[in-house]
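**Q** Build me a model:
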Amino acid sequence: MRFVDEATITVTGGKGGNGCLAFRREKFIPFGGPDGGDGGDGGSVYLVADEGLSTLSDFRYQRQFNAESGQAGAGSNRTGRSGADCDIKVPVGTVVRDADTEELIGDLTRHGQRLKVAAGGFHGLGNTRYKSSINRAPRQTSPGKPGEQRRLALELRLLADVGLLGAPNAGKSTLLSAVSQARPKVADYPFTTLNPELGVVEVDRLRRFVMADIPGLIEGSAAGAGLGTQFLRHLSRTRLLLHLLDLAPADPASKPAEEARKIVAELEAFDPDLAALPRWLVLNKADLLPADEAHERAAAVATELDWDGPLFVISAATGNGCQALCEAVMQHLEQNTAQAEP
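**A** The predicted structure follows:
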């Protein structure tokens, strides 16, 4: 299925039912009085988070959603039936904004979470409501109010614990397939990843985390070049970024440290908060070099970047070093979770 992470829809609450104009007419009751009932309220429109959905692709085919209108009131003071609500299922992680004002309406981050996005119209009043001591036979009613209408901009942000970051062909998809059951496309040319991919990494039977892979970043991405910034928003929810660098680039002129600086610059240009997330360096493709040379190059990259954070040398293709990396990531996430708890 084609990945879709943005959609614009129009939602309209149901119209309230009109009030009824009626009078009680029964044998032997000459002064029955007014007995027109109120209308029913219009239904409201809700967005409901559903973990069974992974894209917004359904909204390519249906963009208009209406709740049911309330029924009109009737004689004998009978109230009209209220309109049914309209529930629209969206993936967990959907951010909802008003498409016209760009106001943030809500963020659906839990399965089953409901968000009212268009209120139904208030019911109209029957003529019984207008009866008074000086107006014994009112002929006044009120119509139901129209439901609220809005244009909504939906944006999907995947929920993951760890995000993979790097240039095209750094080995992000290979790493994801090596440590999880995800099977992203892997090939020896740039931009093989065109859509975000999620994988569940099981460190052991009871400990696991979710890893996200996005298309590679290139210089100028923040200005629209390449594909990466189209999906960078998916990394904003992660708790840790793994920055993959190619230890043995096909182009001898390519410098891993230089590539790292370019990626960080693009992150800062796109969103300073994203650039401020914890980031680890992961130097990949160590299998293409002798072990000593691989570690020497890794040390040189760390020195050039003045890097004092966590650094790992791995081979995603052979799996060497991946288990140690995943274990360290799991411990980091567990420690952060424990510190966040009151």
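
**Q** drop to CA atoms for contacts and neighbour counts, all remaining ones
**A** Noted.

**Q** Longest helix in this protein, please.
**A** If each helix of the chain is counted by residues according to DSSP state H, the longest one is helix 322-340.

**Q** Give me the helices and strands touching that helix, please.
**A** Counting contacts by 3 or more CA pairs under 8 Å, 6 or more residues apart in numbering; DSSP states H and E, helix 322-340 is packed against helix 172-179, strand 197-204, strand 207-213.

**Q** hmm, try it at 7 Å
**A** Using 3 or more CA pairs under 7 Å, 6 or more residues apart in numbering; DSSP states H and E as the contact criterion, helix 322-340 has no neighbours among helices and strands.

**Q** That one vs strand 197-204, what angle?
**A** Orientation note: helix 322-340 sits at an angle of 90 degrees relative to strand 197-204 (axes from the mean of the first three to the mean of the last three CA atoms, to 10 degrees).

**Q** Run the angle between helix 322-340 and strand 207-213 for me.
**A** For helix 322-340 against strand 207-213, the angle by the same axes, to 10 degrees is 110 degrees.

**Q** So for helix 322-340, what gets flagged as buried?
**A** Of the residues in helix 322-340, 322, 325, 326, 327, 329, 330, 333 count as buried by neighbour count, 16 or more other CA atoms under 10 Å.

**Q** Residue 94 contacts residue 152, doesn't it?
**A** No: if you go by CA atoms under 7 Å, residue 94 and residue 152 don't touch, sitting 11.6 Å apart.

**Q** Compare neighbour counts for these two and give me the winner.
**A** Neighbours around residue 94 and residue 152, counted as other CA atoms under 10 Å, are more numerous at residue 94. The numbers are 28 against 24.

**Q** can you tell me how far the more buried one sits from residue 213?
**A** Separation of residue 94 from residue 213 (CA to CA, to the nearest Å): 18 Å.

**Q** For the comparison step, fold the sequence that follows:
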Amino acid sequence: EHEDKKDMQTIIKEHINLGLIEPGVSAYSSPGFLVRNHGEIKRGKPREGLVLSEKKATIAVNKIEFLGILIDETGIELQEHIVEKIRNFPDVLKDKKHLQSFLGVVNFAGTFIKDLAKYRKDFRPLLKETESSKWKWEEIHTQRVRELKQVCSNLPKLAIPQDEDELIVYTDANDYRWAAVLIKRTTTGEEPCRYTGGLFSEQQAQVWHINEKEFFAVWKAFKKWPLFLLAKEFILKVDNTNVKAFLKKMEEFEANSIMLRLRHLRVNLEELDREFGRLAVNAQVAGQVQRTDFDIVQTTIRNSLVASTALWNALQEPIRKASPSVMSRELREQGS
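**A** Next comes the predicted model:
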């Protein structure tokens, strides 16, 4: 079966390179083919499509349950038994393993939770607990558990992007956390498709300049949703003008082989209205940083692989050395 998968990947790649097919952002745009007798393929008979097990596959249905997720043509939602498992945890957790178990289930629901890192932050000291240290559960931890239970009891149904939908990525970062949301824009408005976010390590939080943190949020979002972002043009919205400046000039930075192969692709940059409130980013990205006067930048990305590679290269030095990068120092000097 492993060889069958490799063969299919080779065939698909060849067809893409020839321009006969193109990647789709929706699972509903790619029909599968049923082969009733898998042994026929092993005996050398030509196959006509993807191999599906008749016993294991559910075909021609409008709704499926898969690994705790309920999927239909209108979107995805977390199954009730996962939510119930979260609610069944006590408000006061007894030890580190108990906390890890709780957070493990919550993390499973993370793609539905806006700014999950905000709730996780207060648990970080407890996760560092060792055998020699004393378990110290406080009221703030009980409060966070209750808040997470409440949030998970009212999770949204997330939309599935279609080929014709305009995709928007909102990102933001503050001193200790970052957040991002993937939005699809249709004729009827904007709908959330996925959430992601995380905490900076203590070293990153202390050493990295805010520009690097904003870059990191964008890079993590690109890395999180390649299925949606590699296949089509999308819009990036971020409240940091240095991200725009960097992406616009990224070809001036040292490029690796991936960027050289894709150098014919470009990033189209556009200024967006400065009125931050009109964008309602606070409602879209809960990891907001409170500011009173700054620009909102809209960046149209034609290929997230190029932009993601450039951002990763820029972050390598501070990640390796835990010291501000040359790029970050230059940006700080420009802003001073």
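
**Q** Quick TM-score on the pair, please.
**A** These two chains, once laid on top of each other, score a TM-score of 0.24 by TM-score structural alignment, normalised by the length of structure 2; 140 aligned residues with a CA RMSD of 6.7 Å.

**Q** about what we covered before: now the angle from the longest helix of structure 1 to helix 172-179?
**A** Direction vectors for helix 322-340 of structure 1 and helix 172-179, defined by the same axes, to 10 degrees, enclose an angle of 90 degrees.

**Q** Redo the buried residues of helix 322-340 of structure 1 as a markdown table? Include distance to residue 199 of structure 1.
**A** Written out in a markdown table, the entries for the buried residues of helix 322-340 of structure 1 read as follows (distance: CA to CA, whole Å):
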| residue | distance to residue 199 of structure 1 |
| --- | --- |
| 322 | 15 |
| 325 | 15 |
| 326 | 13 |
| 327 | 16 |
| 329 | 14 |
| 330 | 14 |
| 333 | 16 |
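
**Q** What's the first helix or strand after the host helix or strand of residue 49 of structure 1?
**A** Using DSSP states H and E, the secondary-structure element containing residue 49 of structure 1 is strand 45-50. Next helix or strand after strand 45-50 of structure 1 toward the C-terminus (DSSP H and E): strand 64-66.

**Q** Going by neighbour count, which residues of that next one are buried?
**A** Residues of strand 64-66 of structure 1 classed as buried: 65, 66 (neighbour count, 16+ other CA under 10 Å).

**Q** Tell me which other helices or strands it touches.
**A** In terms of contacts (3+ CA pairs under 7 Å, 6+ apart), strand 64-66 of structure 1 is packed against strand 6-12.

**Q** So which elements touch the strand it packs on?
**A** strand 64-66, strand 149-156.

**Q** what's the angle between the longest one and strand 45-50?
**A** Spelled out, that is strand 149-156 of structure 1. Here strand 149-156 of structure 1 runs at an angle of 10 degrees relative to strand 45-50 (the same axes, to 10 degrees).

**Q** Doesn't residue 169 of structure 2 lie inside a strand?
**A** Yes: when DSSP: H, G, I helix; E, B strand; the rest coil is applied, residue 169 of structure 2 is found to be in a strand.

**Q** thought residue 115 of structure 1 was touching residue 86?
**A** No: counting by CA under 7 Å, residue 115 of structure 1 stays clear of residue 86, with 11.4 Å between them.

**Q** what about the residue lying closest to residue 167 of structure 2 once chain neighbours are set aside, which helix or strand?
**A** For residue 167 of structure 2, the nearest residue in space outside its immediate sequence neighbours is residue 184; the separation is 4.6 Å by CA to CA, 6 or more residues apart in numbering. According to DSSP H and E, residue 184 of structure 2 maps onto strand 177-186.

**Q** Residue 141 of structure 2 now?
**A** Taking DSSP H and E as the definition, one finds residue 141 of structure 2 inside helix 139-152.

**Q** and that helix, what does it pack onto?
**A** Identification of packing neighbours for helix 139-152 of structure 2 by 3+ CA pairs under 7 Å, 6+ apart yields helix 80-87.

**Q** so the helix it packs on versus helix 139-152, what angle?
**A** Helix 80-87 of structure 2 and helix 139-152 are oriented at 170 degrees to each other (the same axes, to 10 degrees).

**Q** Which positions in stretch 170-187 of structure 2 come out as buried?
**A** 170-184.

**Q** ok, for residue 87 of structure 1, nearest residue in space, not its chain neighbours?
**A** Leaving aside its chain neighbours, residue 87 of structure 1 sits nearest to residue 46 (4.9 Å; criterion: CA to CA, 6+ apart).

**Q** Flag every buried residue along stretch 70-86 of structure 2.
**A** Going by neighbour count (16+ other CA under 10 Å), the buried part of stretch 70-86 of structure 2 is 70, 71, 72, 76, 77, 78, 79, 82, 83, 86.

**Q** Quick check: end-to-end length of it?
**A** As for stretch 70-86 of structure 2, its first-to-last residue distance stands at 17 Å under the measure CA to CA.

**Q** For residue 169 of structure 2, which residues are in contact?
**A** With contacts taken as CA atoms under 7 Å, 6 or more residues apart in numbering, residue 169 of structure 2 has the following neighbours: 180, 181, 182, 183, 235, 236, 237.

**Q** In the host helix or strand of residue 11 of structure 2, which residues are buried?
**A** Here residue 11 of structure 2 is covered by helix 2-17, with elements defined by DSSP H and E. The neighbour-count criterion (16+ other CA under 10 Å) identifies residue 12 as the buried residues of helix 2-17 of structure 2.

**Q** Who are the packing partners of the next helix or strand after that helix?
**A** The helix or strand immediately downstream of helix 2-17 of structure 2 is helix 38-42, counting by DSSP H and E. Packing partners of helix 38-42 of structure 2 (3+ CA pairs under 7 Å, 6+ apart): none among the helices and strands.
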